[in-house]
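Trainee: make a model of this:
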Amino acid sequence: MNNSGQGIKEEIKYNSADQFVARQQLEVPDLQDYYQIIEVLLDGKPIEDFKGTTIIDLFNYYNVLD
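Mentor: Model prediction:
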């Protein structure tokens, strides 16, 4: 994940997609919606059909799957 276009790269891990969605629904989410995504892995493998570029894209991807 690239933090706010400032060239700062961070990595964050969740135990599941459900945990990611739940953490993003908090009043103060773990990640800002506009953060750019570099790579998303699930069980160590890239998610082939995810085409988004930001945290909100990933949230919407997983939230629709539920």
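Trainee: from here on, contacts and neighbour counts on C-alpha atoms
Mentor: Fine.
Trainee: can you tell me how far residue 62 is from residue 55?
Mentor: Here the distance between residue 62 and residue 55 works out to 11 Å (C-alpha to C-alpha, to the nearest Å).
Trainee: again, but for residue 64
Mentor: Computed as C-alpha to C-alpha, the residue 64 to residue 55 distance reads 14 Å.
Trainee: what about those two, which has more around it?
Mentor: The residue with more neighbours, out of residue 64 and residue 55, is residue 55; 18 against 7, by other C-alpha atoms under 10 Å.
Trainee: report the contact partners of residue 18.
Mentor: For residue 18, the set of contacting residues under the criterion of C-alpha atoms under 8 Å, 6 or more residues apart in numbering consists of residue 62.
Trainee: the structure of the following sequence is requested for comparison with the preceding one:
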Amino acid sequence: MNNRTKLHDGIVGMIYLLSIILATTVNLQWLYLAGAVAILQIMSMFTGFCPVYYTLDKLMDQTKSGAPKTK
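Mentor: Modelled structure (predicted):
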């Protein structure tokens, strides 16, 4: 598992956890955030587009992330 995949899983997991914490302490409507992330994950399976991976590609040097360098 490369660094980019680990970062993706960590970011998505933190969003889910933050959503649950905010829903229990602030307002139940924070669960919509978890729902939106879940919908994006399901859609990315069919479309191949993931906003987190897109952002990580822009921020990280791909040679360090273990991903092949493409043009």
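Trainee: and the TM-score between them?
Mentor: A TM-score of 0.26 describes the superposed chains when it is computed by TM-score structural alignment, normalised by the length of the first structure; 31 aligned residues with a C-alpha RMSD of 3.6 Å.
Trainee: flag every buried residue along the longest helix belonging to the second structure.
Mentor: Using DSSP state H, we find that the single longest helix of the second structure is helix 3-25. Across helix 3-25 of the second structure, burial judged by 16 or more other C-alpha atoms under 10 Å covers 4, 8, 12, 16, 18-20, 23.
Trainee: just put these in a markdown table and tack on distance to residue 62 of the second structure.
Mentor: Written out in a markdown table, the entries for the buried residues of helix 3-25 of the second structure read as follows (distance: C-alpha to C-alpha, whole Å):
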| residue | distance to residue 62 of the second structure |
| --- | --- |
| 4 | 9 |
| 8 | 14 |
| 12 | 20 |
| 16 | 26 |
| 18 | 28 |
| 19 | 30 |
| 20 | 32 |
| 23 | 36 |
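Trainee: from those residues, which two are the most distant?
Mentor: 4 and 23 (28.5 Å; C-alpha to C-alpha).
Trainee: quick check: the gap between residue 25 of the second structure and residue 37 of the second structure.
Mentor: For residue 25 of the second structure, the distance to residue 37 of the second structure (C-alpha to C-alpha) stands at 20 Å.
Trainee: ditto for residue 10 of the second structure
Mentor: In this structure, residue 10 of the second structure and residue 37 of the second structure are 13 Å apart, going by C-alpha to C-alpha.
Trainee: how about residue 64 of the second structure?
Mentor: Taking C-alpha to C-alpha as the measure, residue 64 of the second structure and residue 37 of the second structure are separated by 27 Å.
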